[in-house]
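Engineer: Could you look at this predicted model? Sequence included:
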Amino acid sequence: MSNMLVQRPTTRASAPKPQSILIVGCGIAGPVLASLLLRSPGPASSLPHITILERNPSFISSGQNIDIRGIGKQIIRLLDLEDEIKRSTTGEEGVQFVDENNRCWAEFAVDKSGKVETGTSDVEILRGRLAQIFLDKAERLSKDVQDRGGKGVEFIFEDSLESLHQDEGKAHVQLANGGERSFDLVVGADGLHSRTRKLAFGNEAEGCLKKLHMFAAFLSMPKEDEDGEWRSWFHAPGGVSIMLRPSGTKEKSTVLILLADKSGIIADQLAGSERSIPAQKKLVMSKLNRIGWQEQRLTKAVEAADDFYFDVTAQVNLAKWYCASPFSGMGTTLALAGAYHLAGSLVNNPSSHSQAFEAYEEAMHPLVANAQKLPPAMPHLIHPQSTWGVWVLRILVAAIYWSGVGTLLFKWKGPPASVVKLKEYGLLDEKGE
C-alpha cells in the first residue's frame, strides 16, 4: 500500500541551483518519483539533488501480489520498463472461487489483451520484485546523471525522520541517527502508517485513517503440485477468506489471509501487541482452525514464514493526500500516477511549489476519488460470518459466472485505472538513460 504526501516551505523564491528533495520511503512511489525527476528536461547540472530515506537496513525484497492497471501501464512504458516488468509477472491466469473440496464454483479469467480490467490484471507481480525493478532504474539513472555532472540520488538506509519543520526558506529534518538536513521539498512515500504524515500534519494525521474493519496477512509457502496458475479464493465462516496465488516461480506460492473484524474483536485481541509478529501469527493460526481447506498446510506455513506481514486494511483520507486499500485494486497504480503527476507538476512550475501542488491535486483528484469508492457493504459483503452466508455467496458468484453477467460488469466498469488520462509534461522523451 503507497502513500504520497508533501511538506514544503510556504513560499519559495527562484533559486539558481538545483532543488534538494527528500523522498521518505524506498518502495514503489519513491524510486519512481526519483526516476521521473531525473529524466526531466535540462542539463544534468540543473536536475534535482534527491535523497531517498528508508528506515529498513536494506531493500525489502518480499511482499504480496500486486497489479498494475490502466495509466500505470502507460507510466511503466514511458519509463522503458514494460518488457522487464512483464517478464517478471506471476503468470496468474485468473481467479477461481473454491470450496472445502477444492471444487470450483466460478472462475474469472484474466483478459491478457489488457483491454478489460477483471479481478486479475494482465500485469500481476510480487511487490518486492517490482520495487527492485524500480530501484534498479533509479540507480541507473542516478549514475548516468552523476556521470554527466549532476547530483543524482543519495540513498540512506536504516534511518528515519525524527522531526520535521519548515520556515519560509527550507524544510528542516532531524534524522533518527542524529543527522540534521534541510531540503527545498520533503515528499512522504512511506505507506499506510507514514511517520512523515504524522510529523507533517500532527493531530490531523491521527484521524485520517479510514479503517475498513478488516485485517490482512501476507506470506509465501513452498509450492505443491496442485498449486496451479489460477488464484484459488476460499471463504470460511467467521469472516475468513484465503487466496492462494502463483508467485511466478517453481519454488513457492503466495498466500493472502483476510479476516473481517466488524465487531472489533480482533482489534481488541491485538491491543498492545499490534506489531508483535508472534502475537499476529498466533491470532491468524487460531482463525485457520477447522476451516476445512488446506488447514494443516496453511497453519504450518504461517508458523514458519519469515516473510509474514500482517496489518489492518484502511484508506488514508486527508484533504489532499491519499492511500487506497487492497480492495480497490488501485494501490500500485495510484503510486505510479502520483509520482508521475507530482514530478510533472514540479517540473512545469519550477518557481512555485504552491502552483505545482495545485496542479498535482487537479490531476490526481478524479483518480483518487474513484479509487476510494468501494461498493456498498464492501468488503464485509464477501466475508460472511455464517455457514449459510458462505453458501449464499458461492451461489451468487456461480450465478454471476454462469449467466455471463460478470463479463459484462467487467467490460462496463472495471477498476477505475483509466479515469484520468496521462497529462503530457515532457518528462520522458528528451533523453534515455
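Structural biologist: Structure received.
Engineer: From here on, just use CA atoms for contacts and neighbour counts.
Structural biologist: Fine.
Engineer: after the longest strand along the chain comes which helix or strand?
Structural biologist: Longest strand of the chain, by residue count under DSSP state E: strand 209-222. Using DSSP states H and E, the helix or strand that directly follows strand 209-222 along the chain is strand 231-236.
Engineer: what's that next one packed up against?
Structural biologist: On a contact count with 3 or more CA pairs under 8 Å, 6 or more residues apart in numbering; DSSP states H and E, strand 231-236 meets strand 94-98, strand 240-246, helix 387-403.
Engineer: would CSV of those with mean neighbour count and distance to Gln166 be doable?
Structural biologist: What follows is those, written out as CSV (neighbours: other CA atoms under 10 Å; distance: least, CA to CA, whole Å):
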stretch, mean neighbour count, distance to Gln166
strand 94-98, 21, 48
strand 240-246, 24, 45
helix 387-403, 16, 52
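Engineer: JSON lines please, covering the ones you listed and showing distance to Tyr309.
Structural biologist: Listed next are the helices and strands packed on strand 231-236 as JSON lines, based on distance: least, CA to CA, whole Å:
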{"stretch": "strand 94-98", "distance to Tyr309": "22"}
{"stretch": "strand 240-246", "distance to Tyr309": "15"}
{"stretch": "helix 387-403", "distance to Tyr309": "26"}
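Engineer: element containing Leu37?
Structural biologist: Counting by DSSP H and E, Leu37 is part of helix 29-38.
Engineer: Check which helices and strands that helix is in contact with.
Structural biologist: strand 49-54, helix 127-147, helix 331-348.
Engineer: how far off strand 240-246 does the longest strand of the chain point, in degrees?
Structural biologist: 50 degrees (axes from the mean of the first three to the mean of the last three CA atoms, to 10 degrees).
Engineer: Show me how far strand 209-222 is from its chain's centre.
Structural biologist: 13 Å (CA atoms, centre = their mean, to the nearest Å).
Engineer: Stretch 19-38 too?
Structural biologist: With CA atoms, centre = their mean, you get 15 Å for stretch 19-38.
Engineer: same thing with stretch 227-245?
Structural biologist: 21 Å.
Engineer: And the contacts of it?
Structural biologist: 65, 91-100, 246, 253-261, 287, 291, 293, 380, 383-387, 389-390 (CA atoms under 8 Å, 6 or more residues apart in numbering).
Engineer: let's bring in a second one:
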Amino acid sequence: MSTKVLISGASIAGPALAHWLGRYGFDVTVVELAPALRGGGQDVDFRGATHLTVLERMGVLDELRALGTGGSPITFVGPDGRRLLHLPAEFAGGDVEVPRGELARLLHRRSSDRAEYVFGDSITALEETPNGVRVAFRRGAEREFDLVIGADGLHSTVRRLAFGPEDRYVRHLGYYAATWQLPNDTGLAPGSVGLNVPGRLAAVGADHRDPTRAGAFFLFASPELVHDRHDPGQQKEFVRSAFDGLGWEVPRLLESLRAAPELYFDSISRADVPAWSTGRIGLLGDAACGATIGGMGTGTAVVAAYVLAGELARARGDHRTAFARYERLLRGYAQGCQKGGDRTGPFLAPRTAAGLRVRNALLNRRWVLDRMLALGKQVSSVELPDYEAESAVGR
C-alpha cells in the first residue's frame, strides 16, 4: 500500500511536492484554505543552475520560458514625476521570470492527475499516532495519513499546530507589501513606474500578457501591525492610511484598490525554524525558511519539493531518514538564498531622504549598477542528487 501524504497549501511549494510525490507513486492529498487556486501576486523568478536543473527535471522549463515576462524594469520617480533611477529588466528578472499565477496554474495542472486537491478547507488539529497522523479539518471529516507536510507559507497552520506559536519562528523586518490588479486605463507599458519617498514605494505597470490590465505594488515601512490576515477590508485600510496624502498617481491607485477583488497583503518577514520536522510532520518552503520578498523563496520552494520527495522515495517512506537527509542537504542552501529578503525593504524604500539620495546616486553610476547585476548572478547553489536516475538503476 502506498504512503499517504497530506500537503497543506496549494500555492507553489505544495503542488511542486505533489507533482514529485505523485511521480514516485505516493498517495497524495493537498488541502487549501482558499476556494480555488490563487491568481495574481508579483512576478516570480528563477536564477542559477540549481533552480534551472530542477525545472528541467520537472519537464516545465521550456513552458516557463514561453510564459516568461522577459524581466520587469522599474523606474523610480519623485513626487513631481521626475525620474530618479531606472533599473533594467535583468536587475530583478533572473534567468526566467513568470507571473506567479501562471506558475501556480502550471504546477497544479502537472500534479492534479496524481493528487487529490481539496479547496476551501483547512487543518484544525494534528495528532500523531503510532502509525500515522490523525488530522481534523474545519469542514471535512477527520482522516489519517502517514505523513503531513506544511507547505502553507510564512503563516503556516501546520507549523503552528505541530511546532508552536508563529512568534517563535517568524521575525518582522519592518515593512509591508501589497499588490492588486486594476484596469490599464492610461496606456501603461510593461514594467513598473513607482513613486519613491522615504519609507514608501507606490508602483504600477501593465500586465505582460494582457495590456488592458495593470498591477499595483505598494511597499511601506511600519512596525508590526496587529491585524486579521483574512480581512481584506482591514488590509486595504492599512494601505490607504500609509499612502494618504501622496500625489502623483497614488490617489487613482488607491481608488482602484477599493474595487480590487483580490489583494495580496503581508509583512516582509522571515521564518527561521530550528528543525524542519517533528515526528511524521515536516515543513516545506516558506513555512520552514521563508523570506517574503527578495529571498528567492519560490525557487527555494521548488528545489526543496524536489529534494523532499526524492529523499522520501529513496528512503522508501522512512520519514525519519528522509526528513534528516532533506534538511541536511538543503538548510545551508536555503539560508543563503533567504538573506536577500533582509535587504528588500530598505532597498526599495529607504526610510530617510538621505538614504534615497545615496541609493539613487550609486545606482545611477553605470559601473555600480553593472557590479550589482554581476553580484545578482552569484546565487547560492547545491549539488542535487538525480533521484529518478537512481530509481531507474534500482529497478
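Structural biologist: Sure thing, it's come through. Because the structure is predicted, anything quoted here is derived from the model rather than measured.
Engineer: So after superposing, what's the score?
Structural biologist: Remark: TM-score between the superposed chains equals 0.87 [TM-score structural alignment, normalised by the length of the second structure]; 379 aligned residues with a CA RMSD of 2.5 Å.
Engineer: one step back: the longest strand of the first structure: average distance to aligned residues in the second structure?
Structural biologist: Compared with the second structure after fitting, strand 209-222 of the first structure has a mean deviation of 1.0 Å; criterion: mean CA distance after the TM-score superposition for the first structure.
Engineer: before we move on, the earlier item: can you flag the buried ones in the contacts of stretch 227-245 of the first structure?
Structural biologist: 65, 91-99, 246, 253-261, 287, 291, 293, 380, 383-385, 389-390 (16 or more other CA atoms under 10 Å).
Engineer: The spatially closest residue to Gly81 of the second structure that is not a sequence neighbour: what's it in contact with?
Structural biologist: Counting by CA to CA, 6 or more residues apart in numbering, Trp248 is the residue found nearest to Gly81 of the second structure once chain neighbours are left out, at 6.6 Å. Taking CA under 8 Å, 6+ apart, we find Trp248 of the second structure in contact with Pro79, Asp80, Gly81, Leu195.
Engineer: In the first structure, what sits opposite the last one in the alignment?
Structural biologist: When you say that, I think you mean Leu195 of the second structure. In the first structure, Leu195 of the second structure lines up with Phe234, judged by TM-score structural alignment.
Engineer: where do the strands sit along the stretch 251-395 of the second structure?
Structural biologist: Using DSSP state E, counting those that start in this stretch, the strands of the stretch 251-395 of the second structure run over 263-271, 277-278, 281-283.
Engineer: cool, and the stretch 151-300 of the first structure?
Structural biologist: 153-157, 161-166, 171-175, 180-183, 185-188, 209-222, 231-236, 240-246, 252-260.
Engineer: my guess is Tyr117 of the second structure meets Leu33, correct?
Structural biologist: No - at 11.0 Å, Tyr117 of the second structure does not count as touching Leu33 under the criterion of CA atoms under 8 Å.
Engineer: okay, these two: which has more neighbours?
Structural biologist: Tyr117 (20 against 17; other CA atoms under 10 Å).
Engineer: Make a markdown table out of the strands of the stretch 251-395 of the second structure and add distance to Leu225 of the second structure.
Structural biologist: Compiled in a markdown table, these are given as follows (distance: least, CA to CA, whole Å):
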| stretch | distance to Leu225 of the second structure |
| --- | --- |
| strand 263-271 | 8 |
| strand 277-278 | 29 |
| strand 281-283 | 26 |
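Engineer: for these, which one ends up most surrounded?
Structural biologist: Stretch with highest mean neighbour count among the strands of the stretch 251-395 of the second structure: strand 281-283 (a mean of 27; mean count of other CA atoms under 10 Å).
Engineer: Where does that one end up in the first structure?
Structural biologist: Counting by TM-score structural alignment, strand 281-283 of the second structure sits on no residues of the first structure.
Engineer: what residues does that strand touch?
Structural biologist: Leu147, Val148, Ile149, Gly150, Ala151, Val158, Arg159, Ala162, Trp276, Ser277, Phe323.
Engineer: now do 7 Å
Structural biologist: Leu147, Val148, Ile149, Gly150, Ala151, Trp276, Ser277 (CA atoms under 7 Å, 6 or more residues apart in numbering).
Engineer: now do stretch 213-233 of the second structure
Structural biologist: So stretch 213-233 of the second structure is in contact with 172, 174-184, 199-207, 263, 349, going by CA under 7 Å, 6+ apart.
Engineer: Can you get me the start-to-end distance on that stretch?
Structural biologist: Stretch 213-233 of the second structure has an end-to-end distance of 22 Å (CA to CA, to the nearest Å).
Engineer: now swap in stretch 150-160 of the second structure and tell me
Structural biologist: By CA to CA, one end of stretch 150-160 of the second structure lies 10 Å from the other end.
Engineer: Please apply the same query to stretch 368-387 of the second structure.
Structural biologist: 41 Å.
Engineer: burial count for Ser2 of the second structure?
Structural biologist: 12.
Engineer: What residue in the first structure is paired with it?
Structural biologist: That one, Ser2 of the second structure, aligns with Pro18 by TM-score structural alignment.
Engineer: coming back round to it: what does the residue nearest to Gly81 of the second structure correspond to in the first structure?
Structural biologist: Using TM-score structural alignment, the partner of Trp248 of the second structure in the first structure is Trp293.
Engineer: likewise Ala18 of the second structure?
Structural biologist: Per TM-score structural alignment, Ala18 of the second structure is aligned with Ala34.
Engineer: my guess is that match meets Arg140, correct?
Structural biologist: No - taking contacts as CA atoms under 7 Å, Ala34 of the first structure lies outside contact range of Arg140: 11.2 Å.
Engineer: and those two? which has more neighbours close in?
Structural biologist: Ala34 (30 against 16).
Engineer: any idea how far that one is from Trp233 of the first structure?
Structural biologist: 37 Å.
Engineer: ditto for Glu362 of the first structure
Structural biologist: 38 Å.
Engineer: Those two - which one has more neighbours?
Structural biologist: Trp233 (20 against 13).
Engineer: Leaving aside the residues adjacent along the chain, what's closest to the corresponding residue of the second structure for Met221 of the first structure?
Structural biologist: Using TM-score structural alignment, the partner of Met221 of the first structure in the second structure is Leu182. Nearest non-adjacent residue to Leu182 of the second structure, counting by CA to CA, 6+ apart: Ala214, 5.3 Å away.
Engineer: can you check Arg23 of the second structure too?
Structural biologist: That would be Arg114: by CA to CA, 6+ apart, it lies 7.6 Å from Arg23 of the second structure.
Engineer: List the residues that contact the equivalent of Arg181 of the first structure over in the second structure.
Structural biologist: Mapped onto the second structure by TM-score structural alignment, Arg181 of the first structure lines up with Arg143. With contact taken as CA under 7 Å, 6+ apart, Arg143 of the second structure is in contact with Arg134, Val135, Ala136.
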